[in-house]
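[1] I'll drop the sequence and a predicted model, then ask my questions.
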Amino acid sequence: MAFSLGWHIVLACFGVAFPAMIYVVHRRGLVREDSVALGLAKRWATVSAILFAIGAVSGTVLSFEMGLLWPGLMGRYGDVLGLPFALEGLSFFIEAIFLGIYLYGWGRMPPRRHLAMLIPMGVAGVVGTFCVVSVNAWMNNPTGFRIVDGEVTDVEPWRAMFNDGAVLQFAHMWVGAFMVVGFIVSGVYAAGVLRGRHDAHHRLGFTVPFVFATVAALMQPVIGHILGMRVHDSQPAKLAAFELATTTESPAPLRLGGVLVDGEVRWALDIPRLGSIIARNSLTAPVPGLDSVPVHDRPPVNITHLAFQTMVGIGTLLALAVVVFWLMRWRRHDLLGNRWFLRFAVVAGPLAVLALECGWIATEVGRQPWTVWQVLRTEDAASTSTGLWWSYAGVLLVYLGMTVGAVVVLRSMTRRWRAGAESIAAPYGPGASPVDQAQREHDRGGR
């Protein structure tokens, strides 16, 4: 499940953030009659279609895994979780429908109506993501049901879906999606500039997603701080693992790095009081220690701590980088001419992906040994089938095939675009007007 989710989550980010970026460049192209912006919209829409198709496959695998790998969860709490999963499926179909209309609407619809097709497509991606994240938030904040004589009763699906952690956890993921997509897409064009392509296409292709990434990178620390403070009340064991706190301390230091070896913290740099400030928004408030948690209820501390600190460290680095870029631009220093900045912009995308993965690792591993916090233990939720290794091998092969296929297709499209193709030749494809299609059919008839 970890492998499948870790692979799929990157594609899910594009479903959340990419429509907004396409909307901006498409609208710019219409309002300013900017052919460069319209060209970007066409190319990004084509890439979005490829990623959506692959994400549909990986998302289907995940839906099967929920039942196959977690019978103790879905068998018992399926009624509680059914609503968000159903709405996510509906959102997926709406997103697919409007993506199709947008892709094949070039030259066939009034321009502004065509542009408007991106709005329901983007909204559906956001709603679908909220539904999935709300399920995970429910696992951290279970509510909307009662257990009577071992049976789940009095189910309130809407209360479960809009649980106490849903909005904040979704906000964290939503902003993270814009960081991932913004830095990945801008990094692609930064790589082009590094190779000498200093044209308007590459400058606009870098700037638009980088602006989105900038806003997200500056918002994320604030949302993460609020979410982190809430962890103290809802999951103190997770907070203790985040902070590598073996005992309750007041005021608590911030420990940079370090691991827990035989119950002792080693190789950590302690910064006095900063732990209380960050975790509790106070100079003196205590941070709970692992000694307040029974041994059998403690999460894997080192994995949780290092994943959390990697996420925070990368997020801080990216936030500082965007501040430096815009300060330098304000002082009329164009960093797009600086090769060191461009190299950093290229690696910023993979760094954002790593931060996203580490954030989910910290969230999921930090909740252990519970699948549903203090309600259902992981050992009771997970499948005990001995044939799971075969299905895991099958999933690896499927995902490897999809990865190779995506790389091959995207590189092929890139080469054709670089060779001067305005659009990818495909029946009724993006940019292919009815006149173009009639001409192709005529040519085929002549042959």
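    Noted; the coordinates are in hand.
[2] hey, let's count contacts and neighbours off CA atoms from now on
    Fine.
[3] quick one: secondary structure of L260?
    strand (DSSP: H, G, I helix; E, B strand; the rest coil).
[4] And the helix or strand containing W158, what does it pack against?
    Using DSSP states H and E, W158 sits within helix 157-161. Helices and strands touching helix 157-161, by 3 or more C-alpha pairs under 8 Å, 6 or more residues apart in numbering; DSSP states H and E, are helix 71-103, helix 118-140.
[5] Mind putting the ones you listed into TSV with mean neighbour count?
    As requested, the helices and strands packed on helix 157-161 are exported to TSV (neighbours: other C-alpha atoms under 10 Å):
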stretch	mean neighbour count
helix 71-103	19
helix 118-140	23
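[6] Please tabulate the ones you listed in a markdown table, including the columns distance to A177.
    Output for the helices and strands packed on helix 157-161, formatted as a markdown table (distance: least, C-alpha to C-alpha, whole Å):
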| stretch | distance to A177 |
| --- | --- |
| helix 71-103 | 17 |
| helix 118-140 | 10 |
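[7] can you map out the strands along this protein?
    For the chain, strands defined by DSSP state E occupy the ranges 146-148, 151-153, 254-261, 264-271, 370-372, 376-377.
[8] So which other helices or strands are in contact with the last one?
    Other helices and strands packing on strand 376-377, by 3+ C-alpha pairs under 8 Å, 6+ apart, are strand 370-372.
[9] ok, second structure coming up, stack it against the first:
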Amino acid sequence: MTTYLLAEVTGADLAAARMQMALSLGWHIVIACFGVGMPAITLIAEWRGHRTGDVRYQLLARRWARAMGVLFAVGAVSGTILSFEMGLLWPGLMGVYGQVIGLPFSMEGIAFFIEAIFLGIYLYAWDRLRPVPHLLSGVPIMIAGVASAFFVVTANAWMQQPTGFDEVNGRIVAVNPWAAMFNPATPTQTVHMILAAFMVAGFGMAGVHAVALLRRPGDRYHRLGLLLPFTVAAIVAPVQVVVGDWSAHFVAQNQPVKLAAMEGVFRTARGVPLSVGGVAVDGEMRYALEIPYGLSLLAHWNPNAEITGLNQTPPADRPPVNVIHWAFQIMVGVGFALVALGAWLAVGWKRRRDLPRSPWFLRATAVSGVAAVLALEAGWTVTEVGRQPWTVYGVLRTSDAVNPAPGLVYGFVLVSVVYVALTVATVYVLRRLARAVPVPLAPQERDVSGYKVI
């Protein structure tokens, strides 16, 4: 019977469970990024409005806050789906190790409720509270959003570096949830994710206003709407490069198989070159541009350092090389492109105290949000697919964690339909918000903007 069930879940149902989880996580993580980065950017806009008296900042803050409300609602839906999927699709994980990693999920739930409460206050008390109390009511939203990301990512970090328990005769004993939550992978993964969230939110928000500026050049409202979130993301981007290097060093030390797949290293060697591009064919990288000694130098700060190859790992324990290699290449390439885009603004600002005049800057900014999302998804592909075939690295195989019940394919189809509907509804509502026309002020109330906050 056990053999039969294992045969079932290693076929179509296992693939369906993995695709469903990938779809749910890939969709939810984008929404979650706005929940992490958008509150801080919105609060900065509101603060700037009070400090400068420019009503455009207030208008931006109100509209961004409304968008936050929409994204929070759909994020709650996708987050609920994920919570059910963890138990329904992966009982081998949650049923056995839930006592080990339950703490961060509980803490994330508390952060979620705090965020929901104060988001309601922030949205509906705009005209009922004085400026300072209203601004302060948004601070818990910002803190809770970052905390939610931190707690959830600690659970994933534990799956990369499982700690906080002992296993004796197949039983989990000596459980230490705090040690599990603050596992060795927690610092790098949480910082990397939170910074990525600010990049996705910042470049995504700036991209909307870049499109508007391409249509209406010189509009100060959209100029401010681009500058503020873009500046936040541009500051974060080079920091993310440093953190990414930190993460790569951690992977090199603790997950050498993942590093070998990321760089297409099939044989253990010293002085290994860094491969740019290329395709893995028949156990070797082809068509790649190789930088001599580059990988050994970047991974261990030693050009002659040894890099463990995939030949040290049984074929059944190797992740898919081409998927991980190209996901890593995309993440790094897009990351550096976004750093360059931020430098472009810095140079233009230093020269003219204004946006670069070239329309190509606005075009690049218009797609920067999509590019940041692409880098985010590519990074998570490296993290998650690079761990395969393990759900808990070195401890629990994915094929042993999945639900052995038949029919998981139907669940994947149903969830796909739900996410298509969610995507259409979310895009429709956000486009309506973006296209809304500001309400003109009465002549006696009008300032230089000519608009009032709605």
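    Structure received. Quick caveat: nothing in here was measured; it's all calculated off a predicted structure.
[10] Grab the nearest non-local neighbour of the alignment partner in structure 1 of R318 of structure 2.
    In structure 1, the residue equivalent to R318 of structure 2 is R298, according to TM-score structural alignment. Counting by C-alpha to C-alpha, 6 or more residues apart in numbering, R298 of structure 1 lies nearest to A237, which is 6.4 Å off, once chain neighbours are set aside.
[11] ok, the equivalent of that neighbour over in structure 2 to W380 of structure 2 distance?
    Superposed on structure 2 with TM-score structural alignment, A237 of structure 1 falls opposite V257. Going from V257 of structure 2 to W380 of structure 2 by C-alpha to C-alpha, to the nearest Å gives 16 Å.
[12] out of the two, which sits in the busier spot?
    Shown here are V257 of structure 2 and W380; by other C-alpha atoms under 10 Å, V257 has more neighbours (25 against 20).
[13] In the stretch 101-250 of structure 1, what residue spans correspond to helices?
    Assigned by DSSP state H, counting those that start in this stretch, the stretch 101-250 of structure 1 shows helices spanning 111-116, 118-140, 157-161, 166-194, 200-234, 236-243.
[14] which of the ones you listed is buried the deepest?
    Of all the helices of the stretch 101-250 of structure 1, helix 236-243 carries the top mean neighbour count, a mean of 26, counting by mean count of other C-alpha atoms under 10 Å.
[15] That one vs structure 2, mean deviation?
    Its matched residues in structure 2 lie on average 0.6 Å from helix 236-243 of structure 1 after superposition (mean C-alpha distance after the TM-score superposition for structure 1).
[16] Over to stretch 350-358 of structure 1?
    With mean C-alpha distance after the TM-score superposition for structure 1, stretch 350-358 of structure 1 departs from structure 2 by a mean of 0.5 Å once superposed.
[17] so that stretch matches what in structure 2?
    Counting by TM-score structural alignment, stretch 350-358 of structure 1 corresponds to 370-378 in structure 2.
[18] how distant is the matching stretch from the center of its chain?
    Offset of stretch 370-378 of structure 2 from its chain centre (C-alpha atoms, centre = their mean, to the nearest Å): 8 Å.
[19] what's in contact with it?
    With contacts defined as C-alpha atoms under 8 Å, 6 or more residues apart in numbering, stretch 370-378 of structure 2 is touched by 26, 30, 196, 199-200, 203-204, 327-328, 330-332, 334-335, 338.
[20] now, which of the residues you listed sits nearest F412 of structure 2?
    Of all the contacts of stretch 370-378 of structure 2, G26 has the smallest distance to F412 of structure 2: 14.0 Å, by C-alpha to C-alpha.
[21] Which residues are in contact with that closest one?
    Contact analysis of G26 of structure 2 by C-alpha under 8 Å, 6+ apart lists E377.
[22] Quick check: the alignment partner in structure 1 of it vs L388 of structure 1, distance?
    For G26 of structure 2, the aligned position in structure 1 is G6, judged by TM-score structural alignment. According to C-alpha to C-alpha, G6 of structure 1 stands 18 Å off from L388 of structure 1.
[23] L168 of structure 1 now?
    Separation of L168 of structure 1 from L388 of structure 1 (C-alpha to C-alpha): 34 Å.
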